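> Below is the structure, and that's it, no one-letter string:
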């Protein structure tokens, strides 16, 4: 085999869609890791409903400007229908229910539940994109899910808190939006998907955001948290996340979310001073291990 043949074979492998998909996915997880701690910071002085819906409205204004400047082709009628699922999942559902949860529990408690996201995203990916991971993938993914809900149940003294219900709903809706958005990104482009989904939701959330706007002086720290979830979590993070899902496959790339609980807990400890309990770290590590093994089985 000639040197040129070896070089030609090595370059595509190094820059394969799968490799790029995981790289983009990891960048998205880095952006999303600060979401719950930033929400917790904003909730100190802002209404949870205002945060959950307001972040989407701010991002929608940015999306409208970007779409106008770049003169993007409008989605087809069928694509608008699928974009509605993205809007329900990641534009309205996850922000709203996670904000309600952050009003009642610490950010690191919510970060633990993000360990369920890989399973939810893979389930919707299998449904919508007809991806078919092996049976052992689902076994290990379910083990991680049982660990998350079991720990939350024990910590709550044998019952699940209302906030845990909010978190579970937010994770399911987020998985829905991730999977359908990743599928649409192959047709519309990564950042175009979140921009159109934001624009679709904007008319429905504008009035509630106006009604819920703060009537008092809000300090800079809360506005900083709100700015992060509006610009990074709700807008820029999806540029790289949907790109990763489109390139590397929804079920496979979704597994990099196993790092998100760790990232969320570290940000919560640094930003909010929340303690990192041994039990929380052990369970999160076990969840990460189970999902890592499930990725190899995918």
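Sure thing, it's come through. As the structure is a computational prediction, the values presented were derived from the model and not from experiment.
> C-alpha from now on. contacts and neighbour counts both.
Will do.
> Which residue, other than its chain neighbours, is closest to residue 274?
Spatial nearest neighbour of residue 274, chain neighbours left out: residue 268 (5.8 Å); criterion: C-alpha to C-alpha, 6 or more residues apart in numbering.
> That neighbour: which element?
helix 260-272 (DSSP states H and E).
> Who are the packing partners of that helix?
If you count contacts as 3 or more C-alpha pairs under 8 Å, 6 or more residues apart in numbering; DSSP states H and E, helix 260-272 packs onto helix 17-32, helix 35-43, helix 107-113.
> So for residue 228, which of the ones you listed sits nearest?
helix 35-43 (6.6 Å; C-alpha to C-alpha).
> tell me the angle of the closest one relative to helix 260-272?
30 degrees (axes from the mean of the first three to the mean of the last three C-alpha atoms, to 10 degrees).
> next structured bit after helix 35-43?
Next along from helix 35-43, by DSSP H and E: helix 48-70.
> On the C-terminal side of that following helix, identify the next helix or strand.
By DSSP H and E, the next helix or strand past helix 48-70 is helix 77-86.
> Which elements pack onto that next one?
Using 3+ C-alpha pairs under 8 Å, 6+ apart, helix 77-86 is in contact with helix 162-188, helix 190-212.
> Got another one to weigh against that:
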């Protein structure tokens, strides 16, 4: 099926909106690390979705909109829920809990734009040139080399979890971007987190009662950011940008997310990273840039 190509002005607006989403997402890892200083990793992963779901529920009711999307879209929302409500937060949170540095995680997640483009290609039935797949393979090789050189044995599981987070987000972004062509982006993410409340609400309650908590201003701020910005508000411009600029084109803005996360890790957490991290991040950026230009 052919998809109408948006006008240049619309594409530019979409790219700008997507960049705002990326800017919001780039603080997710530092916020998660801060949140886990006072709360259990599982509580942070699920509690952020519960917090977003409650805020989304209030927004939908305040605007007198349906609390449940059309039935024909339920499968897509189920996929998004598995990806952005459970998959990415759980996988990335556990990876950070097991010892992965924020900067290390940012480099591994740097392949997210290529993964998102690949999902868009597969879902839309397009036939990219061999250069697309060659660049994806090169990016994966760069990430593998980086993890083998910089990671310790204990970090192996963290890397696998980060790959799971990457794939979860890529699949969910593709579904969300597709739905946002006919439904406002903020409603797409609102329905996603609201439909997840029957699971996130009881799980959050049980974890809050059974896991130790030592809340501090920093951990509370981290949890608030992860729930309100990373899980909810950041998706407003993100999905709108994917819908207006195209999933692959607007997705190019993800190129800067690892670099922004490195800046936040240095500025907020005082992390120090060597030349290998910078080289790996730039290598992934170059590979992903090639995938974006070689899609069709």
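Great, that's in hand. From a predicted model like this one, the values you see are computed outputs, not experimental measurements.
> related to what we said a few turns ago, quick one: which of the helices and strands packed on helix 260-272 of the first structure is nearest residue 261 of the first structure?
When these are compared (using C-alpha to C-alpha), the closest one is helix 107-113, at 4.7 Å.
> looking at it, residue 204 of the second structure is touching residue 47, isn't it?
Yes. Here residue 204 of the second structure lies in contact with residue 47, judged by C-alpha atoms under 8 Å, at a distance of 5.4 Å.
> quick one: the helix holding residue 268 of the first structure aligns where in the second structure?
Helix 260-272 of the first structure lines up with residues 257-269 of the second structure when matched by TM-score structural alignment.
> Pull out the buried residues from stretch 65-82 of the second structure.
Buried residues in stretch 65-82 of the second structure, counted by 16 or more other C-alpha atoms under 10 Å: 67, 69, 76, 77, 78, 79, 80, 81, 82.
> what's the closest of those to residue 287 of the second structure?
Nearest member of the buried residues of stretch 65-82 of the second structure to residue 287 of the second structure, counting by C-alpha to C-alpha, is residue 80, at 26.3 Å.
> Contact partners for that closest one?
171, 172, 173, 175, 176, 192 (C-alpha atoms under 8 Å, 6 or more residues apart in numbering).
> Map it onto the first structure.
So, by TM-score structural alignment, residue 80 of the second structure is matched to residue 86.
> measure its match to residue 200 of the first structure for me?
Counting by C-alpha to C-alpha, to the nearest Å, the gap from residue 86 of the first structure to residue 200 of the first structure is 10 Å.
> Counterpart of residue 135 of the second structure over in the first structure?
Per TM-score structural alignment, residue 135 of the second structure is aligned with residue 140.
> Hmm, its match is touching residue 290, no?
Yes. Between residue 140 of the first structure and residue 290 there is a contact under C-alpha under 8 Å: 5.3 Å.
> Geometric centre of the second structure: which residue is closest?
What sits nearest the mean C-alpha location of the second structure, by C-alpha atoms, centre = their mean, is residue 169, with 4.9 Å.
> re earlier: what remains of the contacts of residue 80 of the second structure once you look at the first structure?
With both residues aligned by TM-score structural alignment, their matches' C-alpha atoms under 8 Å, the contacts of the contacts of residue 80 of the second structure that the first structure also has are 171, 172, 173, 175, 176, 192.
> Can you find the partner of residue 150 of the second structure in the first structure?
Checking TM-score structural alignment: residue 150 of the second structure goes with residue 155.
> count of residues packed around its match?
15 (other C-alpha atoms under 10 Å).
> ok, now how distant is it from residue 164 of the first structure?
Going from residue 155 of the first structure to residue 164 of the first structure by C-alpha to C-alpha gives 11 Å.
> what do you get for residue 194 of the first structure?
In terms of C-alpha to C-alpha, residue 194 of the first structure sits 27 Å off from residue 164 of the first structure.
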